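> Fold the following.
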Amino acid sequence: MLNDNLLLKSILDKFNLSTQLQITCVNKDKKLKVQSSSTSYNLLKEEIDLALSSSKKLQNYIDTKMIEFVSLEENKEVGIIYINLNNEINDYFILGPFSTTNNLEIISYPYRPKYCITYIADLLLIIIKDSKSFNCKITEKFFSLNIKKTIEYIHKNYDEQLTIDSISKMLNIHKCYFCNSFKKETGMTFTNFLCKFRVEKSKELLLNPSLSILDIAISVGFNNQSYYTMMFKKLTNLTPLEYRKSLI
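Next up is the predicted model:
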């Protein structure tokens, strides 16, 4: 279920990485669930309460593309969207704080014009749906302890050099037994699973046009750009550059 806080936090961190904008998830009872990882712009509980109590349009609204803007104080705003996605997410997402005034002398948080926030809100939906698509096969299956540990380790250390030998040594099991068990339980070889996960992670970084394809390849654990491009093309039928252009 997407409402699992670990998965929600992963989604919010992806969003924050892509937009450099703080995001907070609050349930329908207006209780804080998750915030994106440490940032200078964390909302205080009082600000969250103020934002939600000031919201008028979203109380019973189902359209996930609608966003409402709420002023917390002069030059300090948040955007609120309510998402109800196949009964798996039924929460408020608060984007910000941000300023719609581009004056660095009077603000200490990101400048984002309102028209920009509406597009950024759509990005959140893309990240949620991509995360759901990739994680559903993993979260709905039962795995043995060794395979579960391996998947969790990949999630946390995908950007490092991971090999069958290193994982087998970590688990203290024979590598042939590990390979057979991993393929049997996940339906993929360890190498294919790792590459697929790295490619999915790289999609988040491709949203940032300032990052080169080489930088992205290295950031997610590929040793060189050529191999990264080949695997990306194999899994998506697009090169990383073509995928980036498709997002524009």
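> CA only for contacts and neighbour counts going forward, please
Fine.
> Look at Thr39 and tell me its secondary structure.
What DSSP: H, G, I helix; E, B strand; the rest coil gives for Thr39 is coil.
> Need the nearest residue in space to it, chain neighbours excluded.
Spatial nearest neighbour of Thr39, chain neighbours left out: Gln22 (7.1 Å); criterion: CA to CA, 6 or more residues apart in numbering.
> what's around the residue lying closest to Asn42 once chain neighbours are set aside, how many residues?
Spatially, and ignoring its direct neighbours in sequence, Asn42 is nearest to Gln22 (6.8 Å; CA to CA, 6+ apart). Number of residues near Gln22 (other CA atoms under 10 Å) recorded here: 27.
> Hmm, the residue nearest to Thr39 is touching Tyr109, no?
No: the pair Gln22 / Tyr109 is not scored as a contact, 9.8 Å apart, by CA atoms under 8 Å.
> if I look at those two, which residues touch both of them?
41, 97 (CA atoms under 8 Å, 6 or more residues apart in numbering).
> still on that earlier bit, just list the residues touching the residue nearest to Thr39, thanks.
By CA under 8 Å, 6+ apart, the contact list for Gln22 reads 16, 35-36, 39, 41-42, 95-97.
> quick one: the strands in the protein?
Listed in chain order, the strands of the chain (DSSP state E) span 23-27, 32-35, 68-73, 76-85, 89-98.
> structure for this one too, so we can compare:
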Amino acid sequence: MLYTELENVMENFYLCSHLALCAINKNNHVFLSMGHTIPHPLEQSLSKETLATLQERLSQDSLIHHVLEDGRTFTICAINPKYLELGCFVIGPYTTDIHLKNVLPFKPAHCMVHLIDLLYAIGSSFTQTHEEVEEEYNYHVSKAKDYIEIHYAEPITLDALASYLGLHKSYFCTIFKKATKQSFCSYTNMVRVEKSKDLLKEGTDSILEIALSVGFSSASYFNTTFKKLVGMTPIEYRNQNI
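Predicted structure coming up:
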């Protein structure tokens, strides 16, 4: 789960339950906190040695309730039960003693298992949403690459490609650059330059003919782009590969 997703999960759990919680890494350091005051009550209540012992118990117990002498209770569960190395959630302090409800958030002991189910359900929802978005990114980017591969020799405009994909062009630019680390224009030019290399090696067509055949609008733009990507001019590349 990504850091921002984890933060969103914790925030939503806090809003639903009104229970503060924090995320602890395997070194027993708090790396995310939601609903706590400063100084952090966990650092005042549980030593790192105690946290280490509680984290070790998670390999055997899915849920641990740790009650202090003054009635404060902390509930510990894994961030992801399948990957204990990610660390754990520490929920609390709260109380299961109704007589302390004016001092601490009150939750009956039998409710906590259901609240933990809620926490994991929120986490699952965010993870699924992230995976669905990534799948959508990959689908559209893959279609865009296929389109460029087929139509590289033709004039390809951003408007035309976005329309083909059924996307707003600004959204398409965002997901394409995120996936390829290149802009649409840079990626298209890269494909065209790669296609031109075989034609240059054949050594028969002029530079202008090759430029036009792979989709560049002029020999000068082809020369500039080729040198930028390859580190030499098309003529120099041809001379080295004939």
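> just to revisit the earlier point, can you find the partner of the residue nearest to Asn42 of the first structure in the second structure?
Applying TM-score structural alignment, one finds that Gln22 of the first structure aligns to Ala20 in the second structure.
> Could you measure from its match over to Arg192 of the second structure?
Using CA to CA, to the nearest Å, Ala20 of the second structure is found at 56 Å from Arg192 of the second structure.
> quick one: stretch 192-200 of the first structure aligns where in the second structure?
Going by TM-score structural alignment: stretch 192-200 of the first structure matches no residues.
> Please point out which parts of that stretch sit buried.
In terms of neighbour count (16 or more other CA atoms under 10 Å), stretch 192-200 of the first structure has its buried residues at 193-200.
> possible to save those residues as JSON lines with distance to Tyr153 of the first structure?
Formatted as JSON lines, those follow (distance: CA to CA, whole Å):
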{"residue": "Phe193", "distance to Tyr153 of the first structure": "12"}
{"residue": "Leu194", "distance to Tyr153 of the first structure": "11"}
{"residue": "Cys195", "distance to Tyr153 of the first structure": "14"}
{"residue": "Lys196", "distance to Tyr153 of the first structure": "15"}
{"residue": "Phe197", "distance to Tyr153 of the first structure": "12"}
{"residue": "Arg198", "distance to Tyr153 of the first structure": "13"}
{"residue": "Val199", "distance to Tyr153 of the first structure": "16"}
{"residue": "Glu200", "distance to Tyr153 of the first structure": "16"}
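> between those, which is closest to Leu241 of the first structure?
Comparing these against Leu241 of the first structure with CA to CA places Val199 closest, at 12.9 Å.
> all helices in the first structure, in order from the N-terminus.
Assigned by DSSP state H, the helices in the first structure fall at 5-19, 45-54, 114-139, 145-157, 164-171, 175-186, 190-205, 213-219, 225-236, 240-246.
> Including distance to Asp63 of the first structure, could those helices go into TSV?
What follows is the helices of the first structure, written out as TSV (distance: least, CA to CA, whole Å):
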stretch	distance to Asp63 of the first structure
helix 5-19	20
helix 45-54	17
helix 114-139	12
helix 145-157	32
helix 164-171	44
helix 175-186	35
helix 190-205	24
helix 213-219	34
helix 225-236	29
helix 240-246	25
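> Tell me which of those helices sits nearest to Lys31 of the first structure.
When the helices of the first structure are compared by CA to CA, helix 45-54 sits nearest Lys31 of the first structure, at 9.0 Å.
> Need the contact partners of the closest one.
Helix 45-54 of the first structure has contacts (CA under 8 Å, 6+ apart) with 30, 70-72, 78, 80.
> Using PyMOL, make a named selection holding only the buried ones among the residues you listed.
Paste this into PyMOL to select the buried members of the contacts of helix 45-54 of the first structure, with burial taken from 16+ other CA under 10 Å:
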select buried, resi 70+71+72+78+80
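> Report the two of the contacts of helix 45-54 of the first structure separated the most.
With CA to CA as the measure, no two of the contacts of helix 45-54 of the first structure lie farther apart than Lys30 and Ser71, at 17.9 Å.
> Against Lys129 of the first structure, how distant is the residue nearest to Thr39 of the first structure?
Distance of Gln22 of the first structure to Lys129 of the first structure, given as CA to CA: 20 Å.
> what does Ser71 of the first structure give?
Ser71 of the first structure sits 29 Å away from Lys129 of the first structure, going by CA to CA.
> next one: Ser108 of the first structure
32 Å.
> What's the local residue count around Glu152 of the first structure?
Each residue near Glu152 of the first structure was counted by other CA under 10 Å, and the total is 12.
> go on, the one 5 residues further on?
Counted with other CA under 10 Å, residues neighbouring Asn157 of the first structure total 13.
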